[in-house]
Structures are given as C-alpha cells and as structure tokens.
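Enquirer: Following is a predicted model, sequence given first.
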Amino acid sequence: MKDYDISSFFEFLGYGSGDHTYDCPDLRSLSVYCRGRRDQLEKLLEPTPFELADDRFVVSIADFGNNSTTTYYDAAIILSVKYGEVVGGNYYYEWEDKHTTVAAGRELWGYPKHFALIALDEEDNGVSGRVTLEGETMFEVEVRFDEAVTGEAWKGFSVYPHLQVRAVPQVNGPGFDSFDIISRNTAKDFELKEVRRGTAIVKLGNEIVAGDQQLEILETLGAEFTIGDFHATRENGTPTIVASLA
C-alpha cells in the first residue's frame, strides 16, 4: 500500500477542510423578517433535535460575489431555535448556485444546501430577489426602502449563532456514525458598512411546506439590506460541537 496523506483527498472533493478561512468584502445581504404560524414552524422542526424559540423567521439572500475562494449566491429560510439553553438560527431551507459550495456546506458543517438559481437585484429605491430551479420558484422577495421602518418589529431576533445538525449516516446500517449539534457565529467578525430598511413582499413557492400544508406568512415585518465585510475566521468561522447524539 502506498504512503498516503488522507488530507490530500480534499483536493479531489473540491473544497477545503472544516477549519478553512475565507473573506468576502462588500457582502450584499437581504434579510426579510416574517411572522409565521407557530404550529407550522414546530411541525418543520419535528424531525430535528431543536425546539422553536420564536414565531418570527427570516427569508434571506446573500451575494458572495467578492468571496476570496469560490464565488456564489446563498438563499435561505432561517428559523429561530433552541437546543438546551442555546438559542440561535437554524438554516432549515437553503440553496446555493454552485455544486461545490452545496457539497461543502452540507458535508463540512451540516447546512442543508440544495442547488438553485439565485438572483439579487439592487435598484435606487429597493431590492428584489428570487430563487428558482427547473421552472419551480422557491421564493420571491420585493423590497422598497423606507426610512420609517426602524427594525423595532424584529428587535431581539438574531440568526446567530447558527445551530445545525451535522449527521453522517452509517454506510451499511440504519443509524448514524456521527450526529453532532454544531454552533457557528461569523457575526463576531462581520464589519457593517451600510444598512437600509424597508417594506417587503414575500411569495413562497409550493416547495416550501410544513407537512402537507404550504408554509404561511402571517405578517411581513420588514426588511434589512446590508453591505459589509464578511470574515470566516478560525476563531468564529470554524464551528464548535455543542453536543454529540450518536
């Protein structure tokens, strides 16, 4: 058998190790804050070890076009959850537009990424975005900037730290080789440059369901469009394991 360094397999996979670092200057991010039906949000979380922490959730799109490694768009629906005493944001639905970043996010850190086409269009008076795949719309958002929107409606809500499940199924059995709850908080290194708020319209597609019901938005609270310097550092961009269940 040849002398073999297993770390070289990352080159074959097309992404770095779990402690790799990257930066994205002038990251554009859109977050639309919504209020949903508590029973539906709890239904979504039934297959997970998390409990619902808030009936508010976020619909988001981020443009990593300036990323120091692979460039990509990211879109998500993020729920507020708790595990024990830890409260954070769970990326429940998530899409990206590069196959390598989809694989890396799922396999390294447990983000439930799927491939989709993503757009984030900026105008003088607003922002619009959409996520689609093979003619199916995952969601669409339309935001109009309005200085009267203060962010008070989502005060106290935070998607950080991210709380995700990184689960590795058994290759020949019914269970999991590992099942870890991980926490990751890149907000500690984010440098905000600009923020604009406004009103928003969100349309969720037929793919976004809780059980056999389409996920409902009872109220759209408002939107926040930010520009800032993103950093995934070894200190905060590398996840920590909160608990291991397998």
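Expert: On my side now, so go ahead.
Enquirer: When you work out contacts or count neighbours from here on, use the C-alpha atoms and nothing else.
Expert: OK.
Enquirer: Tell me which other helices or strands the helix or strand harbouring residue 229 touches.
Expert: Assigned by DSSP states H and E, residue 229 falls within strand 217-232. On a contact count with 3 or more CA pairs under 8 Å, 6 or more residues apart in numbering; DSSP states H and E, strand 217-232 meets strand 22-36, strand 191-204.
Enquirer: export the ones you listed to TSV and tack on mean neighbour count?
Expert: Converted to TSV, those look like this (neighbours: other CA atoms under 10 Å):
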stretch	mean neighbour count
strand 22-36	21
strand 191-204	17
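Enquirer: Indicate which one of those is closest to residue 164.
Expert: Closest approach to residue 164 among the helices and strands packed on strand 217-232 (CA to CA): strand 22-36, 19.2 Å.
Enquirer: Flag every buried residue along the helix or strand just after the closest one.
Expert: Scanning forward in sequence from strand 22-36 by DSSP H and E, the next helix or strand is helix 38-45. Applying a neighbour-count criterion of 16 or more other CA atoms under 10 Å, one finds 40, 41, 42, 44, 45 buried in helix 38-45.
Enquirer: Take this one as well and set it beside the first:
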Amino acid sequence: MRRAGSSGFPRSNSVCAVPARYSLQPKSLDAHGIMDNKFHMDEFMQSFFHSSSTSPKGPKAAMTRIPLHDANNMPLQAPLIPDPFVPYECPGNRSLHAICQGDPAILGQYLENTPFTLAGDRFLVYVSDFTNCRKAPFMDAGIVIPVRFGDREGGYFLFEYEDNDAAIAAGRDLWGYPKKFGTIELIERTGGAMASVVRHGVPLITIDCTFDGTQAEPLKTTPHLNIHIQPAPDGKILNKRVIARDTSPDFRMTSCRWGSAAVSLGALATDPLSPLGPVRVLAANYVIGDFFATEQNGWGKTIANLVTNGIPVEGA
C-alpha cells in the first residue's frame, strides 16, 4: 500500500497439514455417469497423522500447509475482517454527494434515542466507490446528518449500505457504522452522474446529477460520530459507546464538479428512509480523489461510554 509498510493481513502462527499426493477431487465416473469421490480413508488418515517414510526430506516436504490466524475477529481459522484493517487506501475514490434540506421535526425524530442533538435542517445523501481498495473493495452509500454531542459537531449516519461483507463487518464491529448490505451503482456519464442503492429488490436511494455549476455551502459531516453497540450473549447490551472517526485530513482531492440533482428515497420496514422525503436538493458534487485511512486518522476513538459491562453509565 502506498502509505502503509505492512500488508495488513494476519500472520500465520500455526498450520494443519494435508498430504499433497491425496486429492479429494472426483477420480472417475461410475456406470451411471455419477462421479465416484471415494479414496482410501485409512491410508489418508495414517499419512495425515504420521511421518512419511518415503520422503527424503521428511514429512513436511509432502505436506500442504493450511495457515491459521490469531485475528481480532471470527472465524479464527479464516477471519472475515482483514486484521489489522487500518491502514488502507483507495486511489481514485469517486463520490456523489447530494446536499439536501429537510424538515427539522422529522430529522429530530431520528435522534430521539441517541445522545445527539440536531445541528441544522440539512443532510447529506451520498454514494461512494471504494472498489480500488485492495484490502476490501466495496461500494458505499448512506445518509448523514450534522449533529452536536457536547461541544463537538460532526456527522451521524442514519443509514449506510455496502456490498462487501468484510467492509460491512469492519465498519460495524470496529467503529459503529450502521452498515447493511445493498446493491450499489455509481455511473459517470457525459455532463453528469447517477447513483442508486437497492436492498432486497427495493430501490432505497437514487441520485441523478447534472453538472451545471449549481453550488451550496458544504455540510460539516466530520468527524463521524457513531454509536457503537456490542450485544451481550443474553440479548441485552454489553457495551455502548460514542466513537469519533475522521479520515478527511488525509484525503487528496483531484477533481470536484458541482451541479443540480434530484434525489428519491424508498423504504423497507427495516429501513425507513422515505420520511425524509420528498427531498429538496440544494446542490450536488461529484468528487474524485485518493482516500487514505492512516495509522494516525484511520482508527476510531471512544469519546464517551454509555453502557459498560451491561451497566448504564451514570449521567450518560
């Protein structure tokens, strides 16, 4: 990676061994044309657990090594999230942002069960292309509203969608992003760009932008202020905290085109986006640049504990 000296993937610390000369591939077809997958199990098991007397270099020369990992997530033998996940980068990251104006009463309802207060009547609808990220390529989309938490201002993700389970798990487990799976597109065309998010066959977000120079004052959506929840085995909340994360200082923008846009929002019972509509779009921009999640800014920081070991924090 350009700004990271490590690959970021787990190191192997133990192995299982499978004799290389034994194959589990089908060996033949029987009289009915069905594959015969039988092999001599006794011989295989003996070779698996005992030394090979035929190998001049000893048993390891005939072994296929299967790496196991000591990662920070499951499954231990093949972790879903690359560990460590940071640092990572995405050269040529593309994003389409729509700056929208909403009803403060509706926006405030989404915050009633959070420690945040609304910081204005505008919100952001966006789709972003991280498919050039080698560690976990993904598409990303969501709705972010500016909020206040004490003396801090930042962006709270009401909804977020991605299309790679590793990226979804990393965002949820590490930093509290409310990521769910969605099918996401971002297409640049002559004079504009369009984007869409579909979940369970239902269109949830569409953005159609024309690059005509229309501009609006940018929103303050960083640092991201996330509510990170760890459920307990009995179904209650084990830990609940506010995490701040801000990778924006390391982003290197190469181009930005402004324009007018139309946004439509759909809904599922589990994804109530439509109360934010009909959407009034003030302006949109299409940004291309190099994204970096560095050791300095790529990790999140706990700024408040709300529940610790199942016990609500007094005054939180």
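Expert: Thanks, I have the structure now. Because the structure is a prediction, the values reported are computed rather than measured.
Enquirer: So what touches the strand holding residue 229 of structure 1?
Expert: Outside strand 217-232 of structure 1, the residues that touch it by CA atoms under 8 Å, 6 or more residues apart in numbering are 21-37, 127, 143, 149, 151, 153-154, 186, 189-202, 237-238.
Enquirer: The helix or strand following that strand vs structure 2, mean deviation?
Expert: Later in the chain than strand 217-232 of structure 1, the nearest helix or strand by DSSP H and E is strand 240-244. With mean CA distance after the TM-score superposition for structure 1, strand 240-244 of structure 1 departs from structure 2 by a mean of 0.8 Å once superposed.
Enquirer: whereabouts in structure 2 does strand 240-244 of structure 1 align?
Expert: Aligned by TM-score structural alignment, strand 240-244 of structure 1 corresponds to residues 301-305 of structure 2.
Enquirer: Just list the residues touching the aligned residue in structure 2 for residue 163 of structure 1, thanks.
Expert: In structure 2, residue 163 of structure 1 lines up with residue 225, judged by TM-score structural alignment. By CA under 8 Å, 6+ apart, residue 225 of structure 2 lies in contact with 154, 155, 156, 157, 242, 243, 244, 245.
Enquirer: Ok, residue 160 of structure 2 next?
Expert: 140, 141, 142, 143, 177, 178, 179, 180.
Enquirer: if we go to 10 Å?
Expert: 125-127, 140-144, 168, 177-182, 271 (CA atoms under 10 Å, 6 or more residues apart in numbering).
Enquirer: ok, now residue 35 of structure 1?
Expert: 54-58, 153-154, 216-221.
Enquirer: mind running it again at 7 Å?
Expert: 55, 56, 57, 217, 218, 219, 220 (CA atoms under 7 Å, 6 or more residues apart in numbering).
Enquirer: From these, list the buried ones, please.
Expert: For the contacts of residue 35 of structure 1, buried by 16+ other CA under 10 Å: 55, 56, 57, 217, 220.
Enquirer: residues in structure 2 matched by stretch 89-104 of structure 1, start to end?
Expert: The alignment places stretch 89-104 of structure 1 over residues 155-170 of structure 2 (TM-score structural alignment).
Enquirer: gap between the two ends of that stretch?
Expert: Taking CA to CA, to the nearest Å, stretch 155-170 of structure 2 runs 19 Å from one end to the other.
Enquirer: any idea how far it is from the chain center?
Expert: Remark: stretch 155-170 of structure 2 is offset 4 Å from the chain centroid, using CA atoms, centre = their mean, to the nearest Å.
Enquirer: likewise stretch 247-256 of structure 2?
Expert: Its chain's C-alpha centre and that of stretch 247-256 of structure 2 lie 19 Å apart, by CA atoms, centre = their mean.
Enquirer: which residues in structure 1 does it align to?
Expert: Stretch 247-256 of structure 2 maps onto residues 186-195 of structure 1, going by TM-score structural alignment.
Enquirer: Check the contacts of residue 160 of structure 2 and tell me the two furthest apart.
Expert: Farthest pair in these, by CA to CA: 125 and 168, 18.4 Å.
Enquirer: quick one on the thing from earlier: closest one to residue 123 of structure 1 out of the buried ones among the contacts of residue 35 of structure 1, please.
Expert: residue 220 (20.8 Å).
Enquirer: The closest one corresponds to which position in structure 2?
Expert: Residue 220 of structure 1 maps onto residue 281 in structure 2, by TM-score structural alignment.
Enquirer: do the same with residue 16 of structure 1
Expert: Looks like residue 16 of structure 1 aligns to residue 82 there (TM-score structural alignment).
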